[in-house]
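Colleague: Need coordinates for the below:
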Amino acid sequence: MKVEIEDKEFQLMLEYDQIKKRTRLLGIQLNLEYENKVPLFIGVLNGSFLFMADLLKEIDISCEVAFIRVASYEGESSTGKVKEVIGLDVDLKDRDIILVEDIVDTGLTLNYILETVKKQEPASVKVCTLLYKPSAITHEIDDISYVGFEIPNEFVVGYGLDYKGLGRNLKDIYRVCNVPSET
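Modeller: So this is what the prediction gives:
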C-alpha cells in the first residue's frame, strides 16, 4: 500500500496492529519496572502524541503526564539546531522521568531534552521511543531504555510523524519510496 504526501510517495512500513502489539509490550514492561513509583511521562510534541496516548492506555500504575515541544527538522532532514518552542513547567527534582519520543534518529533533539531535564536533578530519566534509527545516531544517548522498533535510516511518516506538517493522522507508518536518479 502506498500514500502520496505533497511531492513524495511513501510505502507501508509498519501496520497499526504491529504498533499496537509492541506498545502493549512496552506498557507491560513499564508497569513492572515502575510498580512502586509514580513516574512522570513527558511526551515530546508534536510527533509523540499518538504513541503517547496509546502507551498511556497500557499503563496501570499511578503516573503523571506533561509535554515538551522542540523542533530541529525541516522537510526530511535535521536543521542541526534545536529550538525549544514550549518548555516544561513541572518540577522534576527527585522524580522518575520517562521521556516519550516518536523517533530517535540523529539524537540531537533528544540530547538537548535530556540536558534540559537533567539540570532539574530528577531521581531517574529513561527514554521510551517508538522508532529508533541506530545507523543515523550522531549524538550517542545512553538513556534509551525502551524501543518499539529499530528501523533503517529512512524518512518515515504516519502515526504522529509528518512530512511538511502532513501525514501525522495516518494510522500506519510509511517509508519514503526510493526515487530513481536521473542519468
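
Colleague: make it CA atoms for all contacts and neighbour counts henceforth
Modeller: Fine.

Colleague: which parts of the helix or strand containing residue 50 are buried?
Modeller: Using DSSP states H and E, residue 50 maps to helix 49-57. Buried residues in helix 49-57, defined by neighbour count with 16 or more other C-alpha atoms under 10 Å: 49, 50, 51, 52, 54, 55, 56.

Colleague: ok, then the element right after that helix?
Modeller: As assigned by DSSP H and E, the chain's next helix or strand after helix 49-57 is strand 64-74.

Colleague: Using neighbour counts, pick out the buried residues of that following strand.
Modeller: Neighbour counts over strand 64-74 (16+ other C-alpha under 10 Å) mark 67, 68, 69, 70, 71, 73 as buried.

Colleague: please give me the structure for this one as well, since I'd like to look at both together:
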Amino acid sequence: MSEIKEVLYSEEEIKEKVKELGERIREDYKDKNLLLLGILKGCVPFMADIMRSIDLDLEYDFMDVSSYQGTRSMGEVRILKDISTNIVDKDILIVEDIIDTGVTLSYLTKLLRSRGAKSVEIVTMLSKPSRRKVELPVKYNGYEIDDHFVIGYGMDYNERFRGLPYIGILDESVYSNSEE
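Modeller: As a prediction, the model looks like this:
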C-alpha cells in the first residue's frame, strides 16, 4: 500500500506486546474487581486481544469520546456514548489505542473517579509523550512513539485503515491536502 509510509510494529510484535501487557495486568488485578473500559472506536482490536491475554473474570464496557476531527486534536472533550455499567467501587482500566495530548484521558480519569470508581488506570498500545498537554500517569504502555500519524490495529484516518493487522505511519500525501 503506497499510502503507508512505514510499518512501525508488525502483527507479531503487537501480539508479543499484548501478551506482555496482559501478564502484568493479570498479576496486578488478580484480586480486584476489574472493569475494562474501552474507548471507541480505535480500542476494539486492542481491547479484544488484551481481554483474552489478561485471562481473568472481569467486566467490560465502552465509551465513545471525541476530541478529534480529521488529524487534529481539538482539545474539547465530548462524550458521544457514556458507560452503562455501575462503576462504584470498581477498579477501572481504561483501554486506549493511542495517547496523544492526554486531554481526553485526563478528563475521563477525573470523571470516573468522581462517579465512585475505586481506582482508575490506563493501558495504551501507543503513547506520544512529545504531544502531551497535561500530566497523565499511564500504568501500562505498549510503545512510546515520535509524533507520527499512525494507522492500523484500530487506528484510522477518516475511518480508513482500522482493519490493518499492523501499525503503520500514514504517508503525509494522504492527509496533507485535506488539512487546509
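
Colleague: After superposition, what is the TM-score?
Modeller: TM-score for the superposed chains, counting by TM-score structural alignment, normalised by the length of the second structure: 0.91, backed by 174 aligned residues with a C-alpha RMSD of 1.5 Å.

Colleague: follow-up on the earlier one: residue range in the second structure corresponding to the helix holding residue 50 of the first structure, please.
Modeller: The aligned range for helix 49-57 of the first structure in the second structure is 44-52, by TM-score structural alignment.

Colleague: now that stretch, how far from the chain's geometric center?
Modeller: 11 Å (C-alpha atoms, centre = their mean, to the nearest Å).

Colleague: now swap in stretch 127-146 of the first structure and tell me
Modeller: Relative to the centre of its chain, stretch 127-146 of the first structure is centred 9 Å away, using C-alpha atoms, centre = their mean.

Colleague: Which parts of the first structure are strands?
Modeller: According to DSSP state E, the first structure carries its strands in the segments 2-5, 8-14, 40-45, 64-74, 77-86, 96-104, 124-132, 144-150, 156-157, 173-176.

Colleague: Would you format those as TSV with distance to residue 167 of the first structure included?
Modeller: As requested, the strands of the first structure are exported to TSV (distance: least, C-alpha to C-alpha, whole Å):
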stretch	distance to residue 167 of the first structure
strand 2-5	7
strand 8-14	10
strand 40-45	15
strand 64-74	15
strand 77-86	16
strand 96-104	14
strand 124-132	16
strand 144-150	19
strand 156-157	6
strand 173-176	9
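
Colleague: Figure out how far the top helix by length along the first structure is from the centre of its chain.
Modeller: Determined from DSSP state H, the single longest helix within the first structure is helix 16-33. The chain centre lies 14 Å from the centre of helix 16-33 of the first structure; the measure is C-alpha atoms, centre = their mean.

Colleague: In the second structure, which residues correspond to that helix?
Modeller: Under TM-score structural alignment, the match for helix 16-33 of the first structure is residues 11-28.

Colleague: Residue 158 of the second structure matches what in the first structure?
Modeller: In the first structure, residue 158 of the second structure lands on residue 164 (TM-score structural alignment).

Colleague: before we move on, what about residue 130 of the second structure?
Modeller: Using TM-score structural alignment, residue 130 of the second structure lines up with residue 135 in the first structure.

Colleague: With adjacent residues omitted, what lies nearest to its match?
Modeller: Spatial nearest neighbour of residue 135 of the first structure, chain neighbours left out: residue 153 (6.2 Å); criterion: C-alpha to C-alpha, 6 or more residues apart in numbering.

Colleague: what do you get for residue 144 of the first structure?
Modeller: Closest residue to residue 144 of the first structure apart from its sequence neighbours, by C-alpha to C-alpha, 6+ apart: residue 127 at 4.6 Å.

Colleague: Pull up the gap between the one you found and residue 79 of the first structure, please.
Modeller: 22 Å (C-alpha to C-alpha, to the nearest Å).

Colleague: the more surrounded of these two?
Modeller: The neighbour comparison of residue 127 of the first structure against residue 79 (other C-alpha atoms under 10 Å) goes to residue 127, with 22 against 13.
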